[in-house]
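> A predicted structure for the sequence below; I have some questions about it.
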Amino acid sequence: MSDILEEYFEALERLKSGKTVIMPKGARITNDCVSLEAGRKKGTIKKSRPIFAELIKAIDAAKEEESNPEDEIRVRLDAARAEVTRYRTLWEGALAREVSLLKQLWDERESWAKERAALAGGKVTPIFEGRANVVDQR
């Protein structure tokens, strides 16, 4: 294999591993990206040149192995949406519990107010009425 082809294959390996030198990380594997990563001009790898036949096969195989970044983004987005839904459900449950407790507290206050009004309404005679006057006189 010639030195030029070795440079192209090394560039392909760098693209596969994500440790690129020239191209940005996460660049898609294409003929043009491999040629640019190898330090050559865009379009130097052509199917019409028989010297590049093996390299083109390797690039095509790497393309198929490469996961589609859009699919990864979609999977992460779906996971984030599921997490948002989960936390929204937990939040709504917490709000429902709070409203339920407020309603219970309100009902208890109303019943206590009714009992207090019934006690203060004169139906109950205070036991220590005379003693209260004794304490006041001291």
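That came through fine.
> CA only for contacts and neighbour counts going forward, please
Noted.
> show me what contacts Leu36?
22-23, 42 (C-alpha atoms under 8 Å, 6 or more residues apart in numbering).
> the nearest residue to Gly39 once chain neighbours are set aside and Arg14, how far apart?
Leaving aside its chain neighbours, Gly39 sits nearest to Ile22 (7.7 Å; criterion: C-alpha to C-alpha, 6 or more residues apart in numbering). Distance, Ile22 to Arg14, using C-alpha to C-alpha, to the nearest Å: 10 Å.
> want to compare, so here's the second one:
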Amino acid sequence: MPDIAKDYFEALERLKRGKPVNVPKGTKISNDSVSLEAGRKRGTIKRSRPIFSELIEAIDAAAKAGAKPRDGMRERLDEAKAEAARYRVLWEEALAREVSLVKQLWDEREAWAKERAALTGGKVTSIRRTGRE
């Protein structure tokens, strides 16, 4: 049985180094991925088997250590995306205000034209001088 544990520990080390042989690169470290990397079937590492207790502890520790903290560039990208989204919302709100003001101006001009037509009767001739006299 120690040879079996040795195979699993070697598989775990390959996964830690990021140089797996039997599973794709970047595979998350877990009991199943170590089993597959060791050339065994999924589910062969079980907590109920005492021979795997040290291996399971090592896998858990490696999984916690392997959980990478958020990448600085990824964090900056997320912040930039959030800021872009915020500015897009502000831009859309400004456009909505502009459209509202244009419509209000249009309505006021139509109302003024109707009022002017009502005041002048629509049949008034201008009495301005043309300056040619």
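Yep, that arrived. Here the structure is a predicted model, which is why all the values come from computation and not from measurement.
> would you show me how to pick out the buried ones of the contacts of Leu36 of structure 1 in PyMOL?
A single PyMOL command selects the buried members of the contacts of Leu36 of structure 1 (16 or more other C-alpha atoms under 10 Å):
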select buried, resi 23
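> what helix or strand does the residue nearest to Gly39 of structure 1 sit in?
Using DSSP states H and E, Ile22 of structure 1 sits within no helix or strand.
> grab the most central residue of structure 2 for me.
Nearest to the mean C-alpha position of structure 2, by C-alpha atoms, centre = their mean, lies Asp78 at 6.8 Å.
> how far away is it from Asp71 of structure 2?
Taking C-alpha to C-alpha, one finds Asp78 of structure 2 at 11 Å from Asp71 of structure 2.
> also Lys46 of structure 2?
33 Å.
> list the contacts of Ile29 of structure 1.
12, 15-16, 59, 62-63, 66.
> could you pull out the helices in structure 2 for me?
Along structure 2, the stretches classed as helices by DSSP state H are 2-17, 31-37, 53-66, 72-120.
> ranking those helices by burial, who's on top?
Each of those was assessed for mean neighbour count using mean count of other C-alpha atoms under 10 Å. The highest is helix 31-37, with a mean of 23.
> distance from that one to structure 1 after superposition?
By mean C-alpha distance after the TM-score superposition for structure 1, the fitted helix 31-37 of structure 2 averages 0.2 Å away from its aligned residues in structure 1.
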